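**Q** predicted model and sequence below, questions to follow.
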Amino acid sequence: MSIRNLDSLFDPASVAVIGASERPFSVGGTLWRNMRESGFAGRVFPINPKYKELTGQRCYAHVADLPEAPELAVICTPADTVVDLIKQLAKRGTKAAVVISAGLTAKQKQAMLDAAKPSLLRILGPNCVGLLSTHAKLNASFAHIPARPGDLAFVSQSGALVTAMLDWAEARQIGFSHFVSLGEHADVDFGDMLDYLASDPHTRAILLYIESIDQARKFMSAARAAARNKPVIVIKAGRSAQGQKAAASHTGALAGADDVVDAAIARAGMLRVNSLEELFLAAEILTRFKAPIGDRMTVLTNGGGVGVLAADAAAAHGVPLAELGQALKHDLDKVLPANWSHGNPVDIIGDAPAQRYVDALTALAKHPQDTGTLLFIQAPTAIVPSTDIARALIPVIRPEGKAPLPLVSSWVGGPAVAEARALFTQAGIACYDLPEQAVAAIGMLQAYGRNQAELAEAPPAELLHNGSTPDVVRVREIVRQVLASGRDMLTEPEAKAVCEAYHIPVVATRTVPANAVAAGDEAARIGFPVVLKILSEDISHKSDVGGVVLNLNDEGDVRAAAQAMLVRVGKSHPDARVEGFTVQKMVKMPQSQELIIGASIDPTFGPVILFGQGGTAVEVMKDSAMALPPLNAPLARALIERTRVAKLLHGYRDVPPTNLDAVVATLMAVSQLLADVPEIAELDINPLIVNHQGAIALDARVRVSAKQPAGAARFAIQPYPAELSETIDWRGQALTIRPIRPEDEERHRAFLESLDVEDIRMRLFYSRRTMERSELARLVQIDYTREMAFVATVPDGAGGEKTVGVARALADPDNVGAEFGIIVRPELKGSGLGRLLMDKLVRHQRAAGTQQLTATVLTENDRMRKLGHALGMREAPVAGDNSTLELVLDLQG
């Protein structure tokens, strides 16, 4: 639904426990005890007709008997009582409920939601452990122990994991802001929790345990918004291999659900980990590491052994060690003994006093281009206490008034390093017990950096790498004819025609009847050598049945091969309909690689794109990665780099680097095809032969479906809506009004800095013209599903654009209401630009189904009030605040 009334769930003024009991070890008894012992300062009401009082407090028989409406209710009564209780609570005005009860039928769950909806009563559960909100001292759960206060939020689909995590974290003294068991998430789900926690001031990182994801676009929208504000770390159950489904393409066989989840997590800017241990390793580094993320690592240590362990761990986690430059080595020679390691790891020898650590770290800090991320490892010695070293290093790592060093630390040992470790932690420096843990965390940090880069990309659905326009009409006609004939598989010539229409190079293919002489004659016309393939709607993987023969050098070879092929296919697939043969020129590309590019439809996330090493052994090699469309060039390259074959594509020995632009163009073409043609259900281009000169598709197969499982509307991520851009002649110049893009960041900064402080106060209730980088990124890296910002730009005279105005609307996730704002450059006040932007915004939100636009404005803001009246908005007072009022526009009336 949205975050509405979730404050009542996590920070209520009063709580009713329905089914409260004095029976030990019962759910009702445990819940009542937890609520009473949690230190909750609000009013608590037990409800159970069996008792007159509980633990010295009056107990009420029914909801109707309560002296007031509880803001939150916790229900732990039998399943068949839940619907009626929700009706009673909604009638009383309760804002949220935790339904502990299990065993509700689908009909009961729907009746429960129907009863809650009119009053927007929010429901957590059913069949959940409950929740803990430490800042509110609220324990509305039947967990066996409370949570320590902290700033990590943990949200889980598994109730058992909630209690196990509490126990695990307590032993390690890890604290939480919220602990939430979603249960069957009939109402409050991961999307709602991400929306709520993204702006929660008590939470610095969000930890998720996910078993399944519903409503992929809602989840991705919320996840992308949250991941822009704070780290989101995910454990997703179900990594193990599932049974291979029968598929018409290699892509269908390779596209496991877990690979798609990996792609979704990466695209949302989150980080996936494999265990509870990794969850907290990642939380430590992502919330404490404030410097830019380096792609290499330099180790500084006082012990050769721990340095070697760190280097081994770096190799295991794919973290490259930096090569020390000559200038850096020269600076280290000045401050280190002659027998230092002269390489990476930088071993400053076990007898190092505190000043040697300081000098070595200072030298490394002078050469950030050489070092990347720094890993500091110290093992205790009798020469100098570790505490002294920590105190000496903290001012170097966290210099006052300057950016912190990109450093992660590991104090190896127990009591001897405990105080040093505590000092680093208090200083906000990521700190680990073991070098291997620190290296693993740095690997996670680098993966997180790559995912955050993907988060910033907002490609349009309509974008080919070479700027050419595909022949969409031709493809749609091919698809129409195939479906009209009762088929769902395109023939090889049809599939290649689809590729050609989207400017994917293919080898020319001729079709002949199932006649050996005809095949030989066509081969002679093409020129030798040739490839002969069987043509049959019933045979998808032709090579598996001997339906492909390569390197045929004369007509006799072709005729013999054709005759033998008919015999083989007749024996292995006697019921297969053979339409004939295809004959094509044998392509020989020196120093080439075989790749696969494909697409399929995931039941949760919709269309997905696959890239990897191709050929007939593609399922055996399983060197592939997935991505969610839409793709642009940076996202396509990121997909390529997630595979092992990428190393070969960059060149090796005497093999020159592959023409990656040709591969990127093919990936982007497939992305656009999925957006344009919703009937596409599966696609394989295998092999795509590529070398330094270019790429060409030797084979392609396409399956279509009248159910239209693809199309931009089915993408889990809303593409950049380029179609909303328009350019008009305005005041003698070209004025473009278009959706904002991440690339607008610097233009937007210049725009904000051009505004009068008074204008900013009037529009934004904000007193500064400058913004932090994170705040600015949030304004330009928007999610077009729930937020829209239209910028007005004019030519800047230097071949670029200048932003002159912006109108923005942020909708509830359920799209009932949207808050809007508008601001233009000071010199353009009264020019009509504000009206143009608002007209555009109103049209868009109305078409998107938004019910109402609202804005809170200062009562003294006459210009905005006048614009609101011109647009048909009404004014409404803001309760308890005479300095502001609300402008309201009903869009759907």
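**A** Sure thing, it's come through.

**Q** use CA for all of it now, contacts and neighbours both
**A** Will do.

**Q** ok, now which ones touch the residue nearest to Glu462 when sequence neighbours are not counted?
**A** Closest residue to Glu462 apart from its sequence neighbours, by CA to CA, 6 or more residues apart in numbering: Gln672 at 5.9 Å. By CA atoms under 8 Å, 6 or more residues apart in numbering, the residues touching Gln672 are 461-464, 630.

**Q** quick check, nearest of those to Leu279?
**A** Minimum distance to Leu279 across the contacts of Gln672 is 29.5 Å, recorded for Pro630 (CA to CA).

**Q** surely the closest one and Glu454 touch.
**A** No: using CA atoms under 8 Å, Pro630 makes no contact with Glu454, being 11.6 Å away.

**Q** residues touching whatever helix or strand Val98 lives in, excluding its own?
**A** Here Val98 sits within strand 96-99, counting by DSSP states H and E. By CA under 8 Å, 6+ apart, the residues outside strand 96-99 that reach it are 5-6, 8-9, 71-76, 82, 121-128, 130, 140.

**Q** tell me which other helices or strands the helix of greatest length in the chain touches.
**A** Selection of the longest helix in the chain by residue count, based on DSSP state H, yields helix 435-455. In terms of contacts (3 or more CA pairs under 8 Å, 6 or more residues apart in numbering; DSSP states H and E), helix 435-455 is packed against helix 257-267, strand 271-273, helix 276-288, helix 304-316, strand 373-378, strand 407-411, helix 633-641.

**Q** 7 Å - rerun?
**A** The elements that helix 435-455 packs onto, with contact taken as 3 or more CA pairs under 7 Å, 6 or more residues apart in numbering; DSSP states H and E, are helix 257-267, helix 276-288, helix 304-316, strand 407-411.

**Q** alongside the first one, take a look at this:
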Amino acid sequence: MGVRNLKALFRPQSVAVIGASTKANSPGAVVMRNLIQGNFQGPIMPVGTEKSICGVLAYPDIASLPEAPDLALVCSPAPEMVATMRALGEKGAKAACIMTAGLQHSADSSSGLSVFDSVRAEAKIHGIRVLGPNSMGMLVPGIGLNASFAPDIAPAGKIAFVSQSGALCSAVLDWACAKGIGFSHFIHTGESMDVDFGHILDYLGSDPHTRAILLYLQTVDERRNFMSAARAAARNKPILAIKAGRSTEGALAASSHTGALAGSDLVFDAAIRRSGMLRVQDIEEIFGAVETLARSRPMKGKRLAIVTNGGGLGVIAADDLADGGGELADLPLDVVDKLNALLPPNWSRGNPIDVVGDAGGERYAKTLSILLDCKCIDAVLVMYAPTAISNPDEVAEAVIKVYKDKPRANIMTCWVGHQKVAGARRKFADAGVPTFETPRAAVQGYLHLLEYRKNQEMLMEVPASAATDFVPDVALAKGVIAEVMERGDNILTEAEAKTVLSAYGIPTVPTHIAGTPAEASRIAKTIDGPVALKILSTDIVHKSDVGGVVLNLTGPFDVEKAAYAMLDRVKATYPEARIEGFTVQPMITRRPGTQELIVGVATDPIFGPVILFGQGGVAVEVIGDRAVALPPLNLNLAAELIQRTRVARLLKGYRGRPPANLDALHMTLIQVSQMVIDLPEIIELDINPLRCDADGVLALDAAIKVAPVPAGSNDRLAIRPYPAEQEEWFTMTDGRQVLLRPIRPEDEPNHHVLVSKLTPEDIRFRFFGLVHELPHSEMARLTQIDYDREMAFIGELTLPDGAKETLGVVRTVTDPDNEAAEFAVVVRSDLKGSGLGKRLLVKMIEYCRSRGTHAIVGQVLKDNRRMLKFVEHLGFVQTKTIDGDIVEVEYDLKKPAVTEPEPPETA
């Protein structure tokens, strides 16, 4: 149900307590006491057997309540829960927090279902939003709401904390209260019968009272909704997450290297990274990180300079930076010369910059100014240890002045100690300067900034070009998989797997199949040079483990001899395996600098298909060099996946060895990503080893595991891929053909051109003001969309020289409940009357209707009479006027589609 009635849940005007009690320490008594002590200003209505509870008149049943409550806190026993929810629905309650546990294990005799399922069904009938069951409740300090079992009301603040663990909620609340950390919301999800992380993120992402969102997750129920909500919220405010450990049962059941290696924690990291969030490891770190993100200025690079009055402090910070993968900035000669003229002769003459123990505020300030003027330095960490010569407050004030004078500079501070530096830390906090107590904490904060910046770039990145350089033979690949499944197998033979790879343009080594040793010998005669012999069995994935691989065989006799020996080894090692024969391949000569890689696919039980990349070969598990990403991939995302591995440095070339062909490697990852989208039957895939050198890539071995596609698996990918099925051709009135298709991130450059070709009047009508150009951040937001929540169709013309041109665009943004989609449409100013605007808007109407959206709404300037006439001809009606000069129009998608008369083309 999206965000419907979530305001009643999280900012209620009235609260009822069902099962309220005067019995000491009972749930109903604790909840009533907390509500009263929290100073909630709305009506509090207890429902219980006593006449009054906590001095408040009680009601014998829900029907007796004087009004329908926004929020019902339900402490009733499990057997009474179905009747309670029905009564709340009949009364008109909008939301409920069920604090009772055990609903999954209690039976509802009237329906034969569990109480959990019956309550969920009852809530859905009446449109009641449910937090829980087994929830300790929530706190909204800003309105005095302590609707929980928590012992104290938390201070009001701008941070929202959402947790799946009740015990952790209690511990975090106690820890945060002691440190004076305030909250906008403090929510325990419980068992998420209805309201889950996705719904809460949708609500908090647009909540003006919340500056940052902190999550503690154990699992995710709806991957698509979670990822869409997280990506939408992360555009507005920082989201930080802690993840509890997860079961590795899925990995243990895997049959391929990839399936075994794509561990749950790697996948969770990939999901967090792709959604623009930041992962941290513990509670103290999460609160430190959110303050760092809130106070720090945007990072443009990762080169850090460290200024200190003690060499030891600088070394500690540099070590921590190296351990975390950070980068110390190199000091250019001109900067060293300037520092030589300023600092004592015994300064460190390098980074970290030791300004010596007697440094006062002036020396710190001048050093800092020199460093901040250097384009080779992206941020400065200023450190100070108390000495008998200098004053920590005076030094702090000097640093703050530089901070204020350099509004674009990124400065972090670390005043080490306790009592002597407490005043300086307060000065930094008051001035908004990020400050830390230890070198490790300071470096950790800096690394958080780097990781967060990288994740935000992934969220908003715009690829240089699309993956349009290959056209897969999808029919061939599907045919191979269908044959395998028809014969009752779930693992493709090596030859079949390579056929699928070849269908997607991935180069493979020629592979011949032999049924007997003698046939393998005859095939070897046709191969010029040494050959590789492998066992052929759908029961054996890791051939080397059973002695099923022999390399560098020279001649037919050696091949036949090796084949007989291989049969003996395999039968002894794996007697129950079905042996279909052998594969015979030419040996591929390994050039200097060639790397053996692994590229694969695994299916995570929570986030669905994931793509793995790393260093390959038979020792892939021992090496443990791997990274995981969620599909779909593009060129930038493929490159980022590779960069997260150690082998990436080897691929760049070293000691005279040429760099690998990274373009070919990027394309291979994109081809595998497309395979995941097109072939839902694939649940595991291994390309190992994938040889990569300066000439390109070559798949030497491959394994694919398949399974029937379950019904309703349209959301198997955590991130919805580009909906190619929405592409269509349209002929404009001048005879030119235009491709109507969903927008892609790489359309940004052409979108800038489209805006540049609009008249000032059209710009005012579209953007409600004069806009000369849109910044990259805004244009990226318009072109890099979540197809689950938004849609934009463009009209694209192919010019005679092959270049592409965007002629118009229509877009909608749909609310999380899929009730209304807000539209906007614009066509290049010189194309009025071409029919393009009408077809784009009609296409969007058809699309929204197919998704079950209830209505399309839009806002039009009152003096834009041509647009008002245009949309009215298509069936839109005017619903209201906003601020006197804006008209809201609406199209009811619930009514049957009708053929509309030709409207004037003015969009």
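**A** Now that the structure is in, tell me what you want to look at. Predicted, not measured: the structure shown is a model, and the values here were computed from it.

**Q** could you list which of the contacts of strand 96-99 of structure 1 belong to strands?
**A** 72-75, 122-124, 130, 140 (DSSP state E).

**Q** from those residues, which is closest to Leu364 of structure 1?
**A** Gly130 (49.5 Å).

**Q** and that closest one? What does it align with in structure 2?
**A** Using TM-score structural alignment, the equivalent of Gly130 of structure 1 in structure 2 is Gly137.

**Q** how about Val664 of structure 1?
**A** Under TM-score structural alignment, Val664 of structure 1 pairs with His666 in structure 2.

**Q** Glu323 of structure 1 now?
**A** In structure 2, Glu323 of structure 1 lines up with Asp330, judged by TM-score structural alignment.

**Q** three-state assignment of its match?
**A** Secondary structure state of Asp330 of structure 2, per DSSP: H, G, I helix; E, B strand; the rest coil, is coil.

**Q** hang on, the earlier thing: just give me which of the contacts of Gln672 of structure 1 are shared by structure 2.
**A** Shared with structure 2 under both residues aligned by TM-score structural alignment, their matches' CA atoms under 8 Å, the contacts from the contacts of Gln672 of structure 1 are Pro630.

**Q** most neighbours among the contacts of Gln672 of structure 1, which one is it?
**A** Tallying neighbours with other CA atoms under 10 Å puts Pro630 at the head of the contacts of Gln672 of structure 1, with 31 neighbours.

**Q** who touches that residue in this structure?
**A** Going by CA atoms under 7 Å, 6 or more residues apart in numbering, Pro630 of structure 1 touches 459-461, 671, 719.

**Q** sorry, back to before: do you know how far the match of Gly130 of structure 1 is from Arg211 of structure 2?
**A** Going from Gly137 of structure 2 to Arg211 of structure 2 by CA to CA, to the nearest Å gives 21 Å.

**Q** more neighbours, the two?
**A** More neighbours surround Gly137 than the other of Gly137 of structure 2 and Arg211, with 26 against 21 (other CA under 10 Å).

**Q** find the nearest non-adjacent residue to the more buried one, please.
**A** Closest to Gly137 of structure 2 by CA to CA, 6+ apart is Ser148, at 4.1 Å.

**Q** over in structure 1, tell me which residue corresponds to that neighbour.
**A** Matched by TM-score structural alignment, Ser148 of structure 2 corresponds to Ser141 in structure 1.

**Q** secondary structure class for Leu688 of structure 1?
**A** Secondary structure, three-state DSSP: Leu688 of structure 1 is strand.

**Q** burial measure for it, as a count.
**A** Residues lying near Leu688 of structure 1 (other CA under 10 Å) number 26.

**Q** now which residue in structure 2 aligns to it?
**A** Residue pairing (TM-score structural alignment): Leu688 of structure 1 is matched to Leu690 of structure 2.
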